[in-house]
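**Student:** got a predicted structure plus its sequence, pasted below:
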Amino acid sequence: MTPTPFRIDVPQRSLDDLARRLDHTRLPDDHDNADWRYGVPRAWLEPLLEHWRTRFDWRAEEARMNAVAQYRVAIDGVPIHFLHVPGKGPDPTPLVLTHGWPWTVWDWEAVFGPLADPAAHGGDPANSFDVIVPALPGFGFSAPLRRAGLNVRAIGGLWRRLMCDVLGHSRFAAAGGDWGSMITAELGHAHADVVTGCHLTLPLLPGLDPRRIPADLYAADEQWMIARNRAARAVSEVHVTAQRRDPQTLGYGLEDSPAGLAAWLWERRRNWGDPGSDALVDPDRLCALASYYWHSRSIVPSMRLYAEHYDAPWHPLPGRAGKLLSVPTAFAVAPFELMLIPRALAARETDLRRWTVLPAGGHFLPVEQPGALVAEYRAFFGGLR
């Protein structure tokens, strides 16, 4: 399994087709919806679509992305696209960063440089990382996906093979957000023999049902988490149900309509993050996100991950005793994350070494608070060297 260099080069016909579709967008009427009660307001969406149609420059975005070394490799017949930013230091720690939905590998861009080349960003060169960022199967250019059954457990196995068999590391560190947190937890649970430590932002673990956490397990200074969990369900449950039960049906509309795709993706970016984060609603960033899913034609396989996961429950491995994560584990707790657990539960189920409650941030920490995340990784993984 030898990886081959890869460059993003979207055919001009795809750009022309997108422009034609955006030119002929038909938007529904929208009234009494300024509070987002019925979903994305037309008054918010329409100017962003116009920006995508007339001002966003995909070729400039493509050139920026191609400045990072990229590769593709097939593992058990599954195509995997990954970024590799080599560490510049005496002994870089191999670190796999895993994204979620609706993320892309480029959501990690602001942390690449500081982690790989700390000396150039005010850090200690002895605390450098060899950064590997794979795209989840079926997402972006980890395509085309022709195989079912790739849930969190299966992807954890693929990541082990990528890091060990393809890239030749005997041990590595792992971190992620959203699905990436779950896959990171799976690596710490099922592949502890090769994982030095796990850092999570979305605190989901094998067999954990966050809806069944007793309220009294939250400490007095964690009671705000209960209210946050309740509020987050109002903006997150609909997509889980739709993408678990009807990803293909929903996908016909999103694959055919860039406006529909954009509305579905952009609503989540806006509503799942810290309301104070301008980065999440930057027009060029939103257009880059929609373009990535559009040109790679990956919206349907990305949504199918929900069916793969929730239809085959993520249980602890049979015969395992002790903590769910036996490797050193850290949690960064963002106040606007979609789900939060009490520290007592994290300490009970993992080898908890670090627990940081951040002052800001939500579901997309690499975009919202990249500096805080870099500091977290340096402090946690640096202590494991």
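**Tutor:** Thanks, I have it.
**Student:** from now on I want contacts and neighbour counts done on CA atoms only, so please keep to that.
**Tutor:** OK.
**Student:** and the helices in the stretch 201-350 of the chain, which stretches?
**Tutor:** Per DSSP state H, counting those that start in this stretch, the stretch 201-350 of the chain carries helices over the ranges 223-245, 247-256, 258-271, 283-296, 299-310, 343-349.
**Student:** would you list those helices in TSV and tack on mean neighbour count and distance to W179?
**Tutor:** Output for these, formatted as TSV (neighbours: other CA atoms under 10 Å; distance: least, CA to CA, whole Å):
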stretch	mean neighbour count	distance to W179
helix 223-245	15	12
helix 247-256	17	17
helix 258-271	20	14
helix 283-296	20	17
helix 299-310	21	9
helix 343-349	16	18
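**Student:** of these, which is nearest A173?
**Tutor:** Closest of the helices of the stretch 201-350 of the chain to A173 is helix 343-349, at 18.8 Å (criterion: CA to CA).
**Student:** now the element after the closest one, going C-ward?
**Tutor:** For helix 343-349, the succeeding helix or strand toward the C-terminus, using DSSP states H and E, is strand 350-357.
**Student:** what comes up buried for that following strand?
**Tutor:** 350-353, 355 (16 or more other CA atoms under 10 Å).
**Student:** who's in contact with it?
**Tutor:** 323-335, 343, 346, 380 (CA atoms under 8 Å, 6 or more residues apart in numbering).
**Student:** hang on, G180 packs against V96?
**Tutor:** No: judged on CA atoms under 8 Å, G180 makes no contact with V96 at a distance of 9.8 Å.
**Student:** about what we covered before: distance to G188 for the helices of the stretch 201-350 of the chain - can I get that in JSON lines?
**Tutor:** Listed next are the helices of the stretch 201-350 of the chain as JSON lines, based on distance: least, CA to CA, whole Å:
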{"stretch": "helix 223-245", "distance to G188": "25"}
{"stretch": "helix 247-256", "distance to G188": "29"}
{"stretch": "helix 258-271", "distance to G188": "28"}
{"stretch": "helix 283-296", "distance to G188": "29"}
{"stretch": "helix 299-310", "distance to G188": "18"}
{"stretch": "helix 343-349", "distance to G188": "12"}
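**Student:** and of these, who's closest to G140?
**Tutor:** helix 283-296 (5.2 Å).
**Student:** before we move on, back to that, which one of the contacts of strand 350-357 is nearest V194?
**Tutor:** So of the contacts of strand 350-357, ranked by how close each gets to V194 (CA to CA), first place is V327, at 9.7 Å.
**Student:** and that closest one, how far from S128?
**Tutor:** For V327, the distance to S128 (CA to CA, to the nearest Å) stands at 21 Å.
**Student:** more neighbours: these two, which one.
**Tutor:** S128 (28 against 23; other CA atoms under 10 Å).
**Student:** I'd say W179 and G100 touch.
**Tutor:** Yes: counting by CA under 8 Å, W179 touches G100, with 4.4 Å between them.
**Student:** take this one as well and set it beside the first:
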Amino acid sequence: MSVERFHIHIADEVLVDLKRRLQHIRWPDQLENSGWDRGADLTYLKSLVSYWREQYDWREHESQLNRFSQFCCNINGIDVHFVHECGKGPNPIPIILTHGWPDSYLRYQKIIPLLTDPASYGGDPKDSFDVIVPSLPGFGFSSSPDHPGVNNYQVSEMWAKLMTKELGYGKFAAAGGDIGSGVTRYLASNHPELLFGIHLTDIGIIRDLLTSHEQVKLSEEELQYKKRALEWISLEGGYMSIQSTRPQTLAYGLSDSPVGLAGWIIEKFRAWSDCGGDLCQRFSEDELITHIMVYWLTNTIGSSTRMYYENSHSLPPLGYIKVPTGVALFPADIVLPPKDWAVRNLNITRWTNMARGGHFTAMEEPELLAQEIRAFYKPYRVEK
């Protein structure tokens, strides 16, 4: 299949079924005054579901999403959905942006116009990009793999084919966070000749530091990272353990209950964002529900969580990354990486501590991230 236009249209019967489920909920109880301490708060979730059932309009959001130029093509047997918006400038360079979990390609919805048309937002038209935002395999509108082994490495190979063979770019930029950070690093490791550079908003959990027993060889920063990361995994990493070991068991409940799905996702948006415990400080109800809807309407929560299993069981090791690398760290993100380790393992040419924001970088602070991406890639632009 060659590249084809893609248009979102969810069948009416799927929306009718969702409405029925939202009208017949069996709620659990919750300990008095426990709030979010033991997971998603009952009072908040009831309020969000009430809005979802009574006021949220999927067709309105579907129409807004269809304003983006969307496409689909088959790569390695998987139908890959992606946004492809061309830059409005004299010499845009292509950039592929890769999302993570539990967000979706919508992570980059706000930043796309800032990168394609910087002049309309106070920037320089010479800093424009052609922006490509794919949905990871098994996420949203991309089809799900029917075989094991589709991990960050395999996705990076798919992205190389998408950018070069399907879209015809000779060289391009790549950026990402969460799973997208891993995909981007494998892309840089295996295809450095294709990349101007890579830009990351995190480096994930650095497993080799956590398992290192040679404490004397670690810097003080690395030792502090190890302590913080192990504490975070102990307190917050339960979801990761389940998704890395028994994603299929989890999938039954989350695929059958929209409220169960909402609770699983919403807790992470609250815990990982720079919201100070108040989701409405960072996200509108519509924004959160639309992210949930992308999983619900496509029934891809099960296939999305399988990525954790594949990355835990089949990823090859990464060597030193020679491609110029920019890192932008948002202060409320999960366990910020030590610069010492990053410098030893990546060709760091720009390291920026951002003023605010959390894990969902392009959703929370699109302007700040867009400025940082433009600044990082500016030296690599070649005048035509």
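**Tutor:** Structure's in. What do you need? Only a predicted model underlies this, so the values are computations on that prediction, with no experimental measurement involved.
**Student:** quick one: TM-score?
**Tutor:** Once superposed, the chains reach a TM-score of 0.93 (TM-score structural alignment, normalised by the length of structure 2), with 376 aligned residues with a CA RMSD of 2.0 Å.
**Student:** ok so, going back, among the contacts of strand 350-357 of structure 1, which ones are buried?
**Tutor:** 324-335, 343, 346, 380.
**Student:** which one of these is nearest to R228 of structure 1?
**Tutor:** Once CA to CA is applied, the member of those that ends up nearest R228 of structure 1 is P335, at 7.9 Å.
**Student:** what residue in structure 2 is paired with the closest one?
**Tutor:** Here P335 of structure 1 is matched to P331 in structure 2, going by TM-score structural alignment.
**Student:** also R353 of structure 1?
**Tutor:** Structural alignment (TM-score structural alignment) places R353 of structure 1 against T349 in structure 2.
**Student:** what about the match of P335 of structure 1, distance to H359 of structure 2?
**Tutor:** 9 Å.
**Student:** shared neighbours of the two, anything?
**Tutor:** D274.
**Student:** thinking again about what came up before, tell me the one of the contacts of strand 350-357 of structure 1 nearest D311 of structure 1?
**Tutor:** Looking across those and measuring by CA to CA, the closest to D311 of structure 1 is L324, at 21.1 Å.
**Student:** need the nearest residue in space to that closest one, chain neighbours excluded.
**Tutor:** With CA to CA, 6 or more residues apart in numbering as the criterion, L324 of structure 1 has its nearest non-adjacent residue at 5.3 Å, and that residue is E349.
**Student:** against I226 of structure 1, how distant is the one you found?
**Tutor:** Taking CA to CA, one finds E349 of structure 1 at 19 Å from I226 of structure 1.
**Student:** next: P203 of structure 1.
**Tutor:** 14 Å.
**Student:** likewise L200 of structure 1?
**Tutor:** Going from L200 of structure 1 to I226 of structure 1 by CA to CA gives 19 Å.
**Student:** please apply the same query to R26 of structure 1.
**Tutor:** Distance from R26 of structure 1 to I226 of structure 1, by CA to CA: 41 Å.
**Student:** what lies in contact with the helix or strand R59 of structure 1 falls within?
**Tutor:** According to DSSP H and E, R59 of structure 1 maps onto helix 58-65. Helix 58-65 of structure 1 is contacted by residues 8-9, 106, 288, 291 when judged by CA under 8 Å, 6+ apart.
**Student:** what's the burial count for G177 of structure 2?
**Tutor:** 25.
**Student:** same thing with T54 of structure 1?
**Tutor:** 12.
**Student:** so the residue lying closest to Y121 of structure 2 once chain neighbours are set aside: helix, strand or coil?
**Tutor:** Distances taken as CA to CA, 6+ apart place L114 nearest to Y121 of structure 2, at 6.5 Å, with adjacent residues excluded. Secondary structure, DSSP: H, G, I helix; E, B strand; the rest coil: L114 of structure 2 is helix.
**Student:** from Y108 of structure 2, how far out is L114 of structure 2?
**Tutor:** In terms of CA to CA, L114 of structure 2 sits 10 Å off from Y108 of structure 2.
**Student:** repeat that for S63 of structure 2.
**Tutor:** Counting by CA to CA, the gap from S63 of structure 2 to Y108 of structure 2 is 17 Å.
**Student:** who's more crowded, those two?
**Tutor:** More neighbours surround Y108 than the other of S63 of structure 2 and Y108, with 22 against 13 (other CA under 10 Å).
**Student:** tell me the spacing between the more buried one and S142 of structure 2.
**Tutor:** For Y108 of structure 2, the distance to S142 of structure 2 equals 16 Å [CA to CA].
**Student:** please apply the same query to L18 of structure 2.
**Tutor:** Separation of L18 of structure 2 from S142 of structure 2 (CA to CA): 21 Å.
**Student:** ok, those two, which is more surrounded?
**Tutor:** More crowded of L18 of structure 2 and S142, by other CA under 10 Å: S142, with 21 against 17.
**Student:** which SS state does the more buried one fall under?
**Tutor:** Classification of S142 of structure 2 by three-state DSSP places it in coil.
**Student:** wait, doesn't it sit right on D79?
**Tutor:** Yes: using CA under 8 Å, S142 of structure 2 is in contact with D79, at 5.6 Å.
**Student:** if we can go back for a sec, tell me which two of the contacts of helix 58-65 of structure 1 sit farthest apart.
**Tutor:** Based on CA to CA, the longest span within the contacts of helix 58-65 of structure 1 runs between D9 and W106 and measures 15.8 Å.
**Student:** looking at those two, which is more packed in?
**Tutor:** Comparing D9 of structure 1 with W106 by neighbour count (other CA under 10 Å), the higher total belongs to W106, at 19 against 11.
**Student:** map that one across to structure 2 for me.
**Tutor:** By TM-score structural alignment, W106 of structure 1 lines up with L106.
**Student:** so that match sits in a helix?
**Tutor:** Yes: L106 of structure 2 forms part of a helix when assessed by three-state DSSP.
**Student:** please verify my assumption that it contacts H291.
**Tutor:** Yes: at 7.2 Å, L106 of structure 2 counts as touching H291 under the criterion of CA under 8 Å.
**Student:** before I go, just wanted to say thanks for your time.
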